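Participant: Predicted model and sequence follow; I will ask about them next.
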Amino acid sequence: MLQKTLLVLFTISFITNVKSQIFEKIEPYYIRTIQFTGNTQQSQLPIIRLGERLTLTFDDINGNEEDYYYKITHHNFDWSKSDLSKGEYLDGFDDVRIETYENSLNSLQLYSHYILSFPNRETRGVTKSGNYLLSIYNDDGVLIFTRKFMVVEEQVAVGVEIKRSRNLKYIDTKQTVQFSINSKDQLLINPNQSLHTLVLQNSNLKTAITNLKPQYTMGSELIYRYDQESSFWAGNEFYNFDSKEARAANNGIRRIELSDLFEHYLYTNISRADRPYTYYPDINGNFVVRQFSAENSDIEAEYIRMHFALQYYEDIGDKELHIYGNFNNWTIDESTYMRYDEETDTFRNTRLFKQGFYNYRYVLVDRDGSIDQGAIDGNFWQTENDYTVLVYYRGPGQRYDKIIGMGKSNSTIITNN
């Protein structure tokens, strides 16, 4: 039975990967706590301007001081590989060993902590805007995992507004993103064909909207005032837990045990879909590594087994319940699966997390890999979400898709009209 369940999980993960994340390789179990950030953004999807800094960190809990190497590739809007040669988009070279790493200090779980930042001595930076893929390989040339990032050169202004849905069926459950692109003095030739937009909710590429065309033009502005076509399910505020103190129960933690590692048991959650919306601050699915008394949390933080429990009495058929968040780049896999426990009549999961503050929610996953984020936690128009719009352009004779503009907004300023 367990093997059958795991087979379904891997099948779902594979189908999802093929449909929406063709070039992304999911990390193996021993690679943990991947953090990929730009100058200020705490996210797994850095969006930076040309010349800004990027940092990737991760842990190898095998703790064997393995050698890892990185490569950087440039991609088109649809994540097909671009026609640019490496010398056209990279100043310096890649396929270089990650030289900076430290071993864990005084932790029950041994691990090696790797740090990659660029520009660096070998890779002085990228010279073109667009989509990029950072790939990490081991000493045998085997691909271990990948992460995407975007580089922007701001040539156009992007104004973004968040609206309630105009459709009464969804007015209480969806948020609509409307935006405009002001090309200023730049001539955008044939924008219906040469211009593409990417609309993100909480930096999650897996739910991005990519098929919008400008509806009309006002002077130098392209206007996108869709309703359903540019709407997202609003979701609910994320659950959270704070494990910064391994020996003392903190926010969301019911009790603590010590075996070979610390075991933290969270309070049992219930379905919020039919309950009134309640606001409380979250970080929109993200996480922050921290250890309360550490001088350096990167190497002093413990790895803790977090125990999740959910009471959910609706019939889910052959679907599956999973925990969901940016702690693993919004990935559904066997480590996020909630198994039903007859003894307690709850769905349960035990997963390894490095000490810190984490957001998560529960989602229902169909056999085809589709994810229903509102089935357990509900969808409420009041929910606070971040939205980002990226503008891609390929002019006549150009060989790649530039990112020429970026706009951001938040649903706390949502309006009804």
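Facilitator: Right, received. Where do you want to start?
Participant: CA atoms for contacts and neighbours, from now on please.
Facilitator: Noted.
Participant: What residues does the nearest residue in space to Thr123 that is not next to it in sequence make contact with?
Facilitator: In space, and not counting its chain neighbours, Thr123 is closest to Gly92: 4.8 Å by CA to CA, 6 or more residues apart in numbering. For Gly92, the contacting residues are 122-125, by CA atoms under 8 Å, 6 or more residues apart in numbering.
Participant: structure B:
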Amino acid sequence: MKKFIFLFSLLLSTFSFAQLSYPEQANHVKSVVLRPLAPNRYVPIMRMGERFELSFDDLEADQKEYYYKIEHYDFDWNPSGLSDREYLIGYQTDRIRNYENSFNTLQFYTHYKVTFPNNETKFRLTGNYKITVYDEFDQVAFVRKFVLYEQKVSAGIEIRRSRDLSAYDTKQYVEFDIKYPNVIINNPSEEVKVVLMQNNDWNTAMTHLKPQYYRGQQLIYKYVNETNFWAGNEFRYFDSKGVRDANIEIARVDSGPNLYHTILFTDEERIDLPYSLNPDINGNFVIRTIDGGQNPDLDADYTWVFFSLQSLEDLRGKRIYINGAFNNWEARDEFEMKMNPDTGKYEAIVLMKQGFYNYQYLTIDKDGNRSNHDIDGSFHLTENDYTVLVYYRPFGARYDQVVGIGYGKSDRILN
């Protein structure tokens, strides 16, 4: 326990430094959720008119005034250049009026939420968007991406084992087609762009893929190597819905000086183990609690979650991060694992709200290359979600429309 206390103290001493390194998310802002209101929908990719919600907690719990600003972007996530009146009905910037303080929690916080479209802000156009939340002093709290689309074309996806024999057991190959019977596309190779990504992590996105074949009003993408993804392994998980409860992933819960300490069992590397099916939600998370009331937004508490990893792999020159949708797939300082020489383990302590979390161990080398398989291996049988977004900009148009989306799962992978 002394070793964890030492690491805990080290984390607190560097807490403010992390805020300076990542101004896009202030340290006192946690549990940012941007997703559709429909059940079992985790990803901020919505059909035009579909309702979605942004929510977050401010751990300073002083009921600040927060504002949002919505901006339209092109395919490459550069500002589209459109005026806000062209892509919005109403206000581009408005105050977030719905907020309440937590109830009966050790960690006080103010919970904020806003639903779109609302009376002040509605959307005219599809496309890529960013929403920036900032406080009354114009300090940015965080930024999140989202996509609005209309289903004008259809996209079909098939996932197969890699055609590259050297990666036959470790990678997944994605082929897809786009059918557009009701859209006039004069020059598909120039007017149509696609994004192909794994588990809705934009860090995995493959862009600027050109159609290889044309068949009437159908575009066919059957690349050999370009659409291979490392399959990775099933996500790890823990469930802290019972703030005092140990379970299959939580070794014990200790009473800390202010908050509970959720001590996870030590994770071991899986790179040399055979693949084992472990159903997951592909990196996503759900805030929930069985303690207190029925509203997890206000009743779920925060705990310090202790992660530890035992790995014998040579990871010199690489950094290790805890990664998932809960931290927006970002490799920020507070999620970095550090070697504890006393235990011989990589360790990290993260402040997290009660809930069910998927996570993985991500490595990043000195050149910025990300890997989800250095520690846990990569197996073609791993169940992953794949998404294709179809963008269309006809000649002379000023913005990129999102005209279709396709989904695929590798749970029934083809040879």
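Facilitator: Happy to help now that I have it. The structure presented is a predicted model; accordingly, all values stated were derived computationally and were not measured.
Participant: What ranges does the stretch 1-150 of structure 1 have for its helices?
Facilitator: 2-20, 86-89 (DSSP state H, counting those that start in this stretch).
Participant: Need the counterpart of Asn182 of structure 1 in structure 2.
Facilitator: Here Asn182 of structure 1 is matched to Lys179 in structure 2, going by TM-score structural alignment.
Participant: check contacts around the nearest residue to its match once chain neighbours are set aside.
Facilitator: Using CA to CA, 6+ apart and skipping residues adjacent in sequence, the residue nearest Lys179 of structure 2 is Gln218, 4.5 Å away. For Gln218 of structure 2, the residues meeting the contact criterion (CA under 8 Å, 6+ apart) are 177-180.
Participant: how far away is Gln218 of structure 2 from Ile5 of structure 2?
Facilitator: Separation of Gln218 of structure 2 from Ile5 of structure 2 (CA to CA, to the nearest Å): 60 Å.
Participant: likewise Gly408 of structure 2?
Facilitator: 44 Å.
Participant: more neighbours, the two?
Facilitator: Gly408 (19 against 12; other CA atoms under 10 Å).
Participant: Need the three-state assignment for the more buried one.
Facilitator: strand (DSSP: H, G, I helix; E, B strand; the rest coil).
Participant: Check Leu12 of structure 2 too.
Facilitator: helix.
Participant: Could you report the neighbour count for the closest residue to Thr412 of structure 1 other than its chain neighbours?
Facilitator: Closest residue to Thr412 of structure 1 apart from its sequence neighbours, by CA to CA, 6+ apart: Glu384 at 5.7 Å. Neighbour count for Glu384 of structure 1, taken as other CA under 10 Å: 24.
Participant: For Phe145 of structure 1, see how far away Glu384 of structure 1 is.
Facilitator: With CA to CA as the criterion, Glu384 of structure 1 and Phe145 of structure 1 are 31 Å apart.
Participant: Next up, the contacts around Val8 of structure 1.
Facilitator: Going by CA under 8 Å, 6+ apart, Val8 of structure 1 touches Arg367.
Participant: distance of it from Asn328 of structure 1?
Facilitator: Distance from Val8 of structure 1 to Asn328 of structure 1, by CA to CA: 19 Å.
Participant: Leu212 of structure 1 now?
Facilitator: 28 Å.
Participant: out of the two, which sits in the more crowded spot?
Facilitator: Set Leu212 of structure 1 next to Asn328 and count neighbours by other CA under 10 Å: Asn328 wins out with 20 against 16.
Participant: sorry, back to before: what does the residue nearest to Lys179 of structure 2 align to in structure 1?
Facilitator: Under TM-score structural alignment, Gln218 of structure 2 pairs with Glu221 in structure 1.
Participant: Likewise for Gln198 of structure 2?
Facilitator: So, by TM-score structural alignment, Gln198 of structure 2 is matched to Gln201.
Participant: residues in contact with the residue nearest to that match when sequence neighbours are not counted?
Facilitator: Nearest non-adjacent residue to Gln201 of structure 1, counting by CA to CA, 6+ apart: Tyr387, 4.8 Å away. For Tyr387 of structure 1, the contact set (CA under 8 Å, 6+ apart) comprises 177, 199-203, 408-411.
Participant: now swap in Leu165 of structure 2 and tell me
Facilitator: Counted by CA under 8 Å, 6+ apart, Leu165 of structure 2 has zero contacts.
Participant: would you list every one of the strands in the stretch 151-300 of structure 1?
Facilitator: Using DSSP state E, counting those that start in this stretch, the strands of the stretch 151-300 of structure 1 run over 157-164, 174-182, 195-201, 204-209, 216-218, 221-224, 231-233, 239-242, 253-258, 262-266, 269-270, 287-289.
Participant: Average offset of the second one relative to structure 2?
Facilitator: Mean deviation of strand 174-182 of structure 1 relative to structure 2 after superposition (mean CA distance after the TM-score superposition for structure 1): 0.8 Å.
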